[in-house]
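**Student:** When you get a sec, could you give me coordinates for this:
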Amino acid sequence: MKNKSMLELADVKAIAQAAEAEALKNQWMVTIAIVDDGGHLLALQRLDGAAPISAQIAQAKARTAALGRRESRSYEEMINGGRVSFLSAPLEGMLEGGVPIFAGGQCVGAVGVSGVKSAEDAQIARAGIAALGQS
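**Tutor:** Presented below is the predicted three-dimensional model:
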């Protein structure tokens, strides 16, 4: 039997706090979603001024990154590169802004952000993950 790492509540709080700090530092009103390795929602923060739809998009980006074990941006790049068959994949958030969380070589979850430019969404997600000292 194998052991597997899991996000704990303290981890989720640290990620959320660091991601929120990055967003506020840049005055970006976004929604931040944190999911476990199965794409199940652990935390959702919609900052004041963030569009209501960003709550759904952030969750979809996080779920896509967790289930695919890769950044959600990779699906967007594949589609833009002509692999349109990925449009039929059972994923909703195939836009940049979903970043997986790895610990000990295993995906333990992901962070999805929505509300500003996609690269900025990813910047916020990475800042949150950096609070764990993980990639």
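
**Student:** going forward, measure contacts and count neighbours with C-alpha atoms only.
**Tutor:** Will do.

**Student:** list the buried ones in the strand of greatest length in the chain?
**Tutor:** Determined from DSSP state E, the single longest strand within the chain is strand 106-114. Counting neighbours by 16 or more other Cα atoms under 10 Å, one finds that the buried residues in strand 106-114 are 107-114.

**Student:** Skip ahead from that strand and say which helix or strand is next.
**Tutor:** The helix or strand immediately downstream of strand 106-114 is helix 118-130, counting by DSSP states H and E.

**Student:** still on that earlier bit, which other helices and strands contact the longest strand of the chain?
**Tutor:** When contacts are defined as 3 or more Cα pairs under 8 Å, 6 or more residues apart in numbering; DSSP states H and E, strand 106-114 sits against strand 31-36, helix 53-68, strand 98-103, helix 118-130.

**Student:** this one as well, want them side by side:
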Amino acid sequence: MTLQDAMDRAAAGIAKATEMGVPQNIAIVDAGGHLLHFSRMADAWLGSIDISIRKARTAALFKMPTAAIGELSQPGGDLYNIEVTNGGLVSFGGGLPVTDADGRVIGAVGVSGGQVSEDVAVAQACVG
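**Tutor:** Okay, here's the model as predicted:
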């Protein structure tokens, strides 16, 4: 994923968040989970900066939405306590992998600052 692609995705997310009236933090990472671009809207929660980055990283490292990780990491589940690995993961909605035309994961987006459903809606706008 190029920097321009990441910036375009963040702009789409900002437009959706603005439409919803929910200030958001939006992180875009490359396929390895390394931060490529970050945007923080005015009045977005400061505590959500780290959450958005970790959501993006989680989605990239495991090539699946963070909400799916959450389902698999419930007590008794195969991935129980996975969120304490890899320097801290996030296991609730708002992180989505970004794929290319061939279905390969080329990065991920993480959004935080609203209710989980709002974060997911903005992340979906970023992914397109």
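
**Student:** quick one, which of the helices and strands packed on strand 106-114 of the first structure is packed in tightest?
**Tutor:** Looking across these with neighbours counted as mean count of other Cα atoms under 10 Å, the highest average goes to strand 31-36: a mean of 30.

**Student:** What is the corresponding segment of the second structure for that one?
**Tutor:** Using TM-score structural alignment, strand 31-36 of the first structure lines up with residues 25-30 of the second structure.

**Student:** mean shift of that stretch relative to the first structure?
**Tutor:** Superposed on the first structure, stretch 25-30 of the second structure shows a mean distance of 0.3 Å to its aligned residues (mean Cα distance after the TM-score superposition for the first structure).

**Student:** now what about that stretch, what contacts it?
**Tutor:** Here stretch 25-30 of the second structure makes contact (Cα atoms under 8 Å, 6 or more residues apart in numbering) with 1, 6, 10, 13, 35-41, 44-45, 48-49, 52-53, 56-57, 60, 106-113.

**Student:** Where in the first structure does stretch 55-65 of the second structure align, residue-wise?
**Tutor:** On the basis of TM-score structural alignment, stretch 55-65 of the second structure is assigned to residues 61-71 in the first structure.

**Student:** Kindly name the residues of the second structure that line up with the longest strand of the first structure.
**Tutor:** Under TM-score structural alignment, the match for strand 106-114 of the first structure in the second structure covers residues 104-112.

**Student:** Please list all residues in contact with the spatially most central residue of the second structure.
**Tutor:** For the second structure, the residue sitting closest to the mean C-alpha position, by Cα atoms, centre = their mean, is G110 at 1.5 Å. Remark: with contacts taken as Cα under 8 Å, 6+ apart, G110 of the second structure is in contact with 26-28, 51-57, 59, 94-96, 123.

**Student:** next one: A11 of the second structure
**Tutor:** Contact partners of A11 of the second structure, counting by Cα under 8 Å, 6+ apart, are C126.
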